[in-house]
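S.K.: Provided below for reference: sequence and predicted model.
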Amino acid sequence: MNMKLAQFYHDNRLKIGQIKEDRIFSIRFDGDLLTFIQEWPSLNISDTPLSLTEIQWLPPIHNPSKIIAIGLNYLDHVQESKGALPESPLVFAKFPNTLIGHEAKIVWDETITQKVDFEAELAVIIGKKATWISEDQALEYVFGYTCANDVSARDLQFGDKQWVRGKSLDTFCPLGPWIVTADELRDPQNLKIQCRVNGQVMQASSTHMMIFPVARLVHFLSKHFTLLPGDIILTGTPHGVGAFRKPAFYLKNGDKVEVEIERIGCLNNGCESR
């Protein structure tokens, strides 16, 4: 199954589709993309494509059992944070209420946070149940990859001394636009990754800079909790986040954020503060 798959609204219905160039072909399937991953049905694709401008994008997965995130997984990000090099993956969680799709808005209340930051990340989508799997086998359990923005309220994150609240505000995990299936992207460790705010490059790196590569992360996580189809793993962000810039840079109302990953696509989201 070599393709790009998306989830979207059209004609007041949730649909899934296959992306081909600048068009999307609906897949005739009674369910969401998570159910599609679980069931792996034979494809029944519409002959009539839709323009990408005709649809409302949804996160490719909107109801995972888990969103697992990895902190400090790029050497240059560890250095800019002045943190210690982790001996094992630093694991935390985000809640599903954070998920939004391509072209949706990142929204926050200024009475809750005034230090909203961006983090461009490669997201891994699990394809089948994984428990205590070896690193050599780990990529066989990956359904595909997409772009993510691990949006973070730094005042809450640093003030709380733990990360759940600052990482889990509504809309704080843009995901998409689509999933590139793993058979189309066999090496996730050689992808350029970039974040732009209002067209200005803020982060530019490569996934080969990860301290713990994707296969090792899947192996490590599967030893601690069972991974299920549709689970999302955010694999960490490179250097350039706003909090560690001099002076610090935070998102504001009206900003446009882009996360682009080579061979996957570009995730675009506006910002709205209230």
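M.R.: Great, that's in hand.

S.K.: only C-alpha atoms for contact and neighbour calcs from this point on.
M.R.: Fine.

S.K.: Buried residues, stretch 181-192. List them.
M.R.: 181, 182, 185, 188, 191, 192 (16 or more other CA atoms under 10 Å).

S.K.: Toward the C-terminus, what is the element adjacent to the strand or helix carrying residue 124?
M.R.: Per DSSP states H and E, residue 124 falls inside strand 120-126. The C-terminal neighbour of strand 120-126 among helices and strands, as given by DSSP H and E, is strand 142-149.

S.K.: At which residues are the helices of this structure located?
M.R.: Taking DSSP state H, the helices of the chain run over residues 33-39, 75-81, 154-160, 164-167, 214-222.

S.K.: How about residues contacting the longest one?
M.R.: In other words, helix 214-222. In this structure, residues lying in contact with helix 214-222 by CA atoms under 8 Å, 6 or more residues apart in numbering are 89, 124, 130-139, 188-189, 227, 235.

S.K.: picking up where we left off before, now render the helices of the chain as TSV, adding mean neighbour count.
M.R.: What follows is those, written out as TSV (neighbours: other CA atoms under 10 Å):
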stretch	mean neighbour count
helix 33-39	17
helix 75-81	17
helix 154-160	16
helix 164-167	20
helix 214-222	21
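
S.K.: residue contacts, the closest residue to residue 128 other than its chain neighbours?
M.R.: With CA to CA, 6 or more residues apart in numbering as the criterion, residue 128 has its nearest non-adjacent residue at 4.7 Å, and that residue is residue 229. Contacts for residue 229 (CA under 8 Å, 6+ apart) come out as 34, 37, 38, 125, 126, 127, 128, 129.

S.K.: quick one: which of those is nearest to residue 63?
M.R.: Distance to residue 63 across these (CA to CA) is lowest for residue 34, with 7.6 Å.

S.K.: quick one: the closest one and residue 230 touch, right?
M.R.: Yes. The criterion here is CA atoms under 8 Å, and residue 34 meets it with residue 230 at 5.5 Å.

S.K.: ok, and here's another one to check against it:
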Amino acid sequence: MRLVTFSDGDENRIGVLCDGDKVLDLAAACPDLPPDMLGFIALGDRALGPAGDAVREAPKDALIPVSAVKLLAPIPRPARNILCVGKNYHQHAREFQASGFDKSSGGVDIPDVPIIFTKWTSSVIGPLDPIPGHLDPTASVDYEGELTIVIGKAGRKIPRADAFDHIYGYTIINDVTARTLQRRHSQWFLGKSLDGFCPMGPCLVTADEVKDVGALEMTTRVNGEVRQQVSVADLIFDIPTLIETISLGMTLEPGDLIATGTPAGVGIGFDPPKFLQPGDEVAITIEPIGTLENPVA
């Protein structure tokens, strides 16, 4: 199931994306279900079951054209900071270490353990929302396409073997970064948490739709030019390792987000760096999630 949060101009609602270009409004089809994505996720199968029935039984005239609504981030305001993983693709770890912007490595390109940091919840924006690059006073705005895990089952000290049991689904995050701020402040939080620096979407795909997450392919384009292209199988630390590591002493809750890392091809990987400019268009594609597109302001 491809779940979305959308606005019809009056209020935010959750729905199911059908046939790629239509939305079933779950508030209308299943009025007893929670009206927001976090509440929907927390109910697990008790929400997915009725929603699935509603999709199968929905008459054609109950479906709303996507063009008639505004898609928002699937989780417009996460309950907690977005967990992120740094330097988690082999070639990106090397390009970042060589870029001169990495003050975390001590000269080591491939990390021995996962690098975990967070992004501020207020940085989240939705599909087609402009990335406010003008908020970076250093004019060093960069893109990072990332497959993102959505947690569905709470747990602490989750073993690798059970990790996928705790995953509700997947979405896409663009971990937009002010590179000079990232380098200047050593820790990455500030350079990655400016307002609007976390585009998310276009939907949340439930885990049952992804049979082999390692087989997923991601492509990032800037103004139509392919900048990043990778198989998720190239992760240094795979998804079970990330969940096991993060949950060792910290409880993961339904609705928590884990952005799994970005591959090679970010702006600072070029000489000279290719920072985002006003008017640029960034598009990140991972099927079956779709394409997350955002202009730069």
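M.R.: Perfect, I can see it now. Everything numeric in this text was worked out from a predicted model, so none of it was measured.

S.K.: quick revisit: any of the contacts of helix 214-222 of structure 1 buried? List them.
M.R.: Applying 16+ other CA under 10 Å to these flags 89, 124, 130-135, 138-139, 188, 227, 235 as buried.

S.K.: Translate residue 62 of structure 1 into the numbering of structure 2.
M.R.: The alignment partner of residue 62 of structure 1 in structure 2, by TM-score structural alignment, is residue 76.

S.K.: Select, out of the helices of structure 1, the one closest to residue 247 of structure 1.
M.R.: helix 75-81 (13.2 Å).

S.K.: Could you give the residue range in structure 2 aligned to that closest one?
M.R.: Going by TM-score structural alignment: helix 75-81 of structure 1 matches residues 90-96.

S.K.: contacting residues around the closest residue to the match of residue 62 of structure 1 other than its chain neighbours?
M.R.: Spatial nearest neighbour of residue 76 of structure 2, chain neighbours left out: residue 124 (6.5 Å); criterion: CA to CA, 6+ apart. Residue 124 of structure 2 makes contact with 73, 76, 77, 195, 196, 197, 198, 199, 200 under the criterion CA under 8 Å, 6+ apart.

S.K.: filter those to the buried ones?
M.R.: For the contacts of residue 124 of structure 2, buried by 16+ other CA under 10 Å: 73, 76, 77, 195, 196, 197, 198, 199, 200.

S.K.: thought residue 148 of structure 1 was touching residue 267?
M.R.: Yes. Under the criterion of CA under 8 Å, residue 148 of structure 1 makes contact with residue 267 at 7.4 Å.

S.K.: Overlap of the contact sets of these two?
M.R.: Common neighbours of residue 148 of structure 1 and residue 267, using CA under 8 Å, 6+ apart, are 174, 175, 176, 259.

S.K.: Residue 55 of structure 1: which of those residues is nearest?
M.R.: Once CA to CA is applied, the member of those that ends up nearest residue 55 of structure 1 is residue 176, at 13.9 Å.

S.K.: what sits against the counterpart of the closest one in structure 2?
M.R.: Using TM-score structural alignment as the criterion, the counterpart of residue 176 of structure 1 in structure 2 is residue 201. Going by CA under 8 Å, 6+ apart, residue 201 of structure 2 touches 72, 73, 74, 126, 127, 171, 172, 173, 289, 291, 292.

S.K.: so which of the residues you listed is the most crowded?
M.R.: residue 173 (33 neighbours; other CA atoms under 10 Å).

S.K.: which one in structure 1 is aligned with that one?
M.R.: Counting by TM-score structural alignment, the partner of residue 173 of structure 2 is residue 148.

S.K.: Equivalent analysis for residue 159 of structure 2, please.
M.R.: Aligned counterpart of residue 159 of structure 2 in structure 1: residue 134 (TM-score structural alignment).

S.K.: How many residues are close by residue 16 of structure 2?
M.R.: 24.

S.K.: roughly how far apart are the corresponding residue of structure 1 for it and residue 160 of structure 1?
M.R.: Matched by TM-score structural alignment, residue 16 of structure 2 corresponds to residue 18 in structure 1. Distance, residue 18 of structure 1 to residue 160 of structure 1, using CA to CA, to the nearest Å: 42 Å.

S.K.: just residue 214 of structure 1 next, same as before
M.R.: From residue 214 of structure 1 to residue 160 of structure 1 the distance is 29 Å (CA to CA).

S.K.: before we move on, what about residue 98 of structure 1?
M.R.: Applying CA to CA to residue 98 of structure 1 and residue 160 of structure 1 gives a distance of 19 Å.

S.K.: same question, residue 70 of structure 1
M.R.: For residue 70 of structure 1, the distance to residue 160 of structure 1 - CA to CA - is 18 Å.

S.K.: Ok, residue 186 of structure 1 next?
M.R.: Going from residue 186 of structure 1 to residue 160 of structure 1 by CA to CA gives 39 Å.

S.K.: Tell me who's in contact with the corresponding residue of structure 2 for residue 249 of structure 1.
M.R.: Under the alignment (TM-score structural alignment), residue 249 of structure 1 pairs with residue 274 in structure 2. Contacts for residue 274 of structure 2 (CA under 8 Å, 6+ apart) come out as 142, 266, 267, 268.

S.K.: pretty sure the third one contacts residue 282?
M.R.: No. Shown here, residue 267 of structure 2 and residue 282 do not form a contact pair, counting by CA under 8 Å, at 11.9 Å.

S.K.: Just the buried positions in stretch 262-274 of structure 1, please.
M.R.: 264, 265, 266, 267, 268, 269, 270, 271, 272, 273.

S.K.: Next step: those residues restricted to strands.
M.R.: 265, 266, 267, 268, 269, 270, 271, 272, 273 (DSSP state E).

S.K.: Show me what residue 221 of structure 2 aligns to in structure 1.
M.R.: Counting by TM-score structural alignment, residue 221 of structure 2 lines up with residue 196 in structure 1.

S.K.: That match is in contact with residue 255, isn't it?
M.R.: No. Using CA under 8 Å, residue 196 of structure 1 is not in contact with residue 255, being 10.2 Å away.

S.K.: ok, back up a step: pull the distance from the strand holding residue 124 of structure 1 to the chain's centre.
M.R.: Distance of strand 120-126 of structure 1 from the chain centroid (CA atoms, centre = their mean, to the nearest Å) equals 5 Å.

S.K.: Which elements pack onto it?
M.R.: Contact analysis of strand 120-126 of structure 1 by 3 or more CA pairs under 8 Å, 6 or more residues apart in numbering; DSSP states H and E lists strand 142-149, strand 192-197, strand 232-234, strand 256-261 as its packing neighbours.
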